[in-house]
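*Asks:* My questions are about this predicted structure, shown below with the sequence.
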Amino acid sequence: MKSLLLVAAVVGSLLVAPVASASSGWEMRPTGVDARLRGLSAVSPRVAWVSGSAGTVLRTVDGGASWASVGPPGTADLQFRDIQAFDARHAVVLSIGPGESSRIYRTVDGGASWTETFRNTDPAAFYDCVAFFDRWRGLAMSDPVDGRFRVLRTADGGRTWSQVPPENFPPALPGEAGFAASGQCVATAGGRDAWIATGGGATARVLHSSDGGWRWTVADTPLLSSPSAGVFAVTFRDPRHGLAIGGDYANPTGAVANLAGSRDGGRTWSSLSGPVGYRSGLAWHGSSVIAVGPTGSDVSRDGGRTWQRLGDGSFDTVDCAGVCWAAGEKGRVGVLTRG
């Protein structure tokens, strides 16, 4: 979403069990950069990739003890808001923005070299997020063009992309779009189910595909929606059980409707009592779920019904693979620890 380009001006021992303990917290992994890191892909407790402003892409292979700057050359003017990594060598990164600012790059050698595999040529399109079902099949989502969301699909690991026919989407609401805040406005679970999180319109909604991203339906959520509010992140533990989180980034400490759950694959959503304030990132870790945002982070050990505070530090995105990683402003990266 175009308005997310203004977010930065508005809000400024590894975990080895699937459930965070009462003494859990974030242990920082200094990156040596000042970029805002909104893209994050956790591969394992040792391997993770992050991406963000000023063409930044970083990779660690030692649990965050050191980071290599591996971004595509000549991209310092791009904002890499989302990244999907498959191992220490293979990754796909998405830059956002209107027209040709929206691009996709792919590496097969740990970032030593990159291939640009997509450049948007439609000035009305604005790509927000990318997500993969497996290392071959993935989706990239744009804000609506001519009243319909736009989605690209790949079946070869991001080498080539093709557009899903616009008629396969329900009409978008006036002002409706995705939020490019955490790389989590598109999610997948299993081999065929995918979801798109929206806001900005009269209702915050979630689109769902059960056939690999070809045809889409839509459902309302009870989350607050406005030009600065809606669903910022959607995540599913399996093809049936999911959570959607958000709030209002223009009022980051406000107590508003910001969390909903689904038990039927996103066909219906019910309101849950979420953390207080705007939250842009959400990730499952076993039966626990971690939420992060500019004003703090929280953990739920019961599938999102109740929440406990993890800390007040600012993060934009979170991802878990063996351990949970979080990333955000001023190059911040943390790993969830057990004290």
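*Replies:* Everything's here; your move.

*Asks:* Going by C-alpha atoms from here, please, whenever you check contacts or count neighbours.
*Replies:* OK.

*Asks:* ranges for the strands of the stretch 101-250 of the chain?
*Replies:* Using DSSP state E, counting those that start in this stretch, the strands found in the stretch 101-250 of the chain span residues 103-107, 115-119, 126-132, 138-145, 148-154, 162-163, 186-189, 193-197, 205-209, 217-220, 229-236, 242-248.

*Asks:* Can you tell me which of those is nearest to Ala42?
*Replies:* Among the strands of the stretch 101-250 of the chain, strand 126-132 comes nearest to Ala42, with 13.0 Å by CA to CA.

*Asks:* Please work out which residues outside the closest one touch it.
*Replies:* For strand 126-132, contacts defined as CA atoms under 8 Å, 6 or more residues apart in numbering pick out 1-2, 81-84, 94-99, 102, 138-143, 178-180, 183-188.

*Asks:* How far off centre is it?
*Replies:* 9 Å (CA atoms, centre = their mean, to the nearest Å).

*Asks:* for Ala9, helix, strand, or coil?
*Replies:* helix (DSSP: H, G, I helix; E, B strand; the rest coil).

*Asks:* Pasting the second one now:
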Amino acid sequence: MQIRFVICFVVCAIASKVSAQSPTISLLDTSRKVSIRGLSVVNDDVIWCSGSNGSVAKSVDGGKTFTWQTITGYEKRDFRDIEAFDANTAVIIAVAEPAIILKTKDGGQTWKKVFEDTTKGMFLDAMDFSKNGMGWVIGDPINDQLFKALSIDFGDSWVSITGLDENNKLRKGEAFFASSGTNIKTSTDKVYPNIFTTGGMASRLFYKNKTYQLPIVQGKESTGANSIDVFKTKAVVVGGDFANDKDTTNNCVLIDLKGKTGPTFTKAQTPPHGYRSCVVYINEKTLVACGTSGVDISYDSGNNWQLISTQSFHVVQKAKNGNAIYLAGSRGKIAKLSF
């Protein structure tokens, strides 16, 4: 009798723990029929989103309410990435030519154009900032050279980095995906001062002025790396084939950045369940990835992934100063992931 009681207690305790860890996705807003690919979560309460049709959304109450706006003069532009610093300050980039970067310092009431490039073929893809205000923007190749712009003042001003450089030369059909604004990470850390990934006909890691072939699916315009996130000396890359978004072939790569001769790469044992456009570390062991065919979670640093939802999302982000996790996608869909 006592043994049965102990067994029952253990089983119930395990079931309770599993239940407590089961993540749930709650929709917060679907009021705008726009595609959202830019998402920046300042803290548990302050959330900024950007997307098509010149749209920007902001919440200061943890997603209970969102204030939407269409930026005057940019009604037809697609803002694929956003970086927010607080409830008043944010930077957005518009893809395609002319390449434009806007910044607000008054919570979105007014936006100032801080960068413009009218070069034919311009297409800005992603942006990231370090904690001290250094920011990088990357864009599709111009004359076979990847486009980069640098800011050292939280996006108030930008300088294009031009000139022929073998390390910045992209291969035929190699470019960046503007799918979630997360294929670049910028830091003041010596481990990765600047790291980004390409996709398409070729998919590579650009790290410390060197390039490395990624063991991820590639060879078509719709294939390759879409997103990277870094935790200390570890990194995870996700992608796949967005034209076949349920295919799991070589869609996730684990990277060890501390190798003596450069980063080392391994493939996930149980990959995400399809094409994934964004990945984010929740902590050292837990990661979340999302894409058009669903949302996955890993509890072992990206080695094995579990499908937790078949809902479509483009981007997922964790609060920079907090624990809240939010997702966004097409048709103005914004959601919160809770454990």
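*Replies:* Yep, that arrived. Computed from a predicted structure; not experimentally measured.

*Asks:* export the strands of the stretch 101-250 of the first structure to TSV and tack on mean neighbour count and distance to Asp62 of the first structure?
*Replies:* Supplementary listing: the strands of the stretch 101-250 of the first structure in TSV, determined by neighbours: other CA atoms under 10 Å; distance: least, CA to CA, whole Å:
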stretch	mean neighbour count	distance to Asp62 of the first structure
strand 103-107	24	20
strand 115-119	16	25
strand 126-132	28	24
strand 138-145	24	27
strand 148-154	22	30
strand 162-163	14	36
strand 186-189	25	27
strand 193-197	27	31
strand 205-209	24	36
strand 217-220	16	41
strand 229-236	30	27
strand 242-248	29	31
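
*Asks:* so which of the ones you listed comes closest to Gly39 of the first structure?
*Replies:* strand 126-132 (9.2 Å).

*Asks:* Where in the second structure does that closest one fall?
*Replies:* Aligning strand 126-132 of the first structure against the second structure (TM-score structural alignment) gives residues 123-129.

*Asks:* quick one, what contacts Thr65 of the second structure?
*Replies:* Residues in contact with Thr65 of the second structure (CA under 8 Å, 6+ apart) are Leu28, Asp29, Ser59.

*Asks:* quick one: which of those residues is nearest to Ser301 of the second structure?
*Replies:* Leu28 (28.2 Å).

*Asks:* From the centre of the first structure outward, give me the first residue you hit.
*Replies:* Nearest to the mean C-alpha position of the first structure, by CA atoms, centre = their mean, lies Gln184 at 2.0 Å.

*Asks:* Identify the residue of the second structure aligned to that one.
*Replies:* In the second structure, Gln184 of the first structure lands on Thr182 (TM-score structural alignment).

*Asks:* any idea how far Asn183 of the second structure is from the alignment partner in the second structure of Phe236 of the first structure?
*Replies:* Using TM-score structural alignment, the equivalent of Phe236 of the first structure in the second structure is Val230. With distances taken as CA to CA, to the nearest Å, Val230 of the second structure is found 11 Å from Asn183 of the second structure.

*Asks:* Kindly report the same for Gly107 of the second structure.
*Replies:* For Gly107 of the second structure relative to Asn183 of the second structure (CA to CA), the value is 26 Å.

*Asks:* Please say which of these two ends up with more neighbours.
*Replies:* Asn183 (31 against 15; other CA atoms under 10 Å).

*Asks:* Could you pull up the residues touching that one?
*Replies:* Ala126, Phe176, Phe177, Phe196, Thr197, Thr198, Ala225, Asn226, Ser227, Ile228.

*Asks:* now swap in Trp284 of the first structure and tell me
*Replies:* Thr235, Phe236, Arg237, Ile290, Asp319, Cys320.

*Asks:* from what I can see the first one touches Ala194, true?
*Replies:* No - at 9.6 Å, Thr235 of the first structure and Ala194 do not qualify as touching, with contact defined as CA atoms under 8 Å.

*Asks:* Which neighbours do those two have in common?
*Replies:* Joint contacts of Thr235 of the first structure and Ala194 (CA under 8 Å, 6+ apart) are Ala187, Thr188.

*Asks:* Nice, that's everything, thank you.
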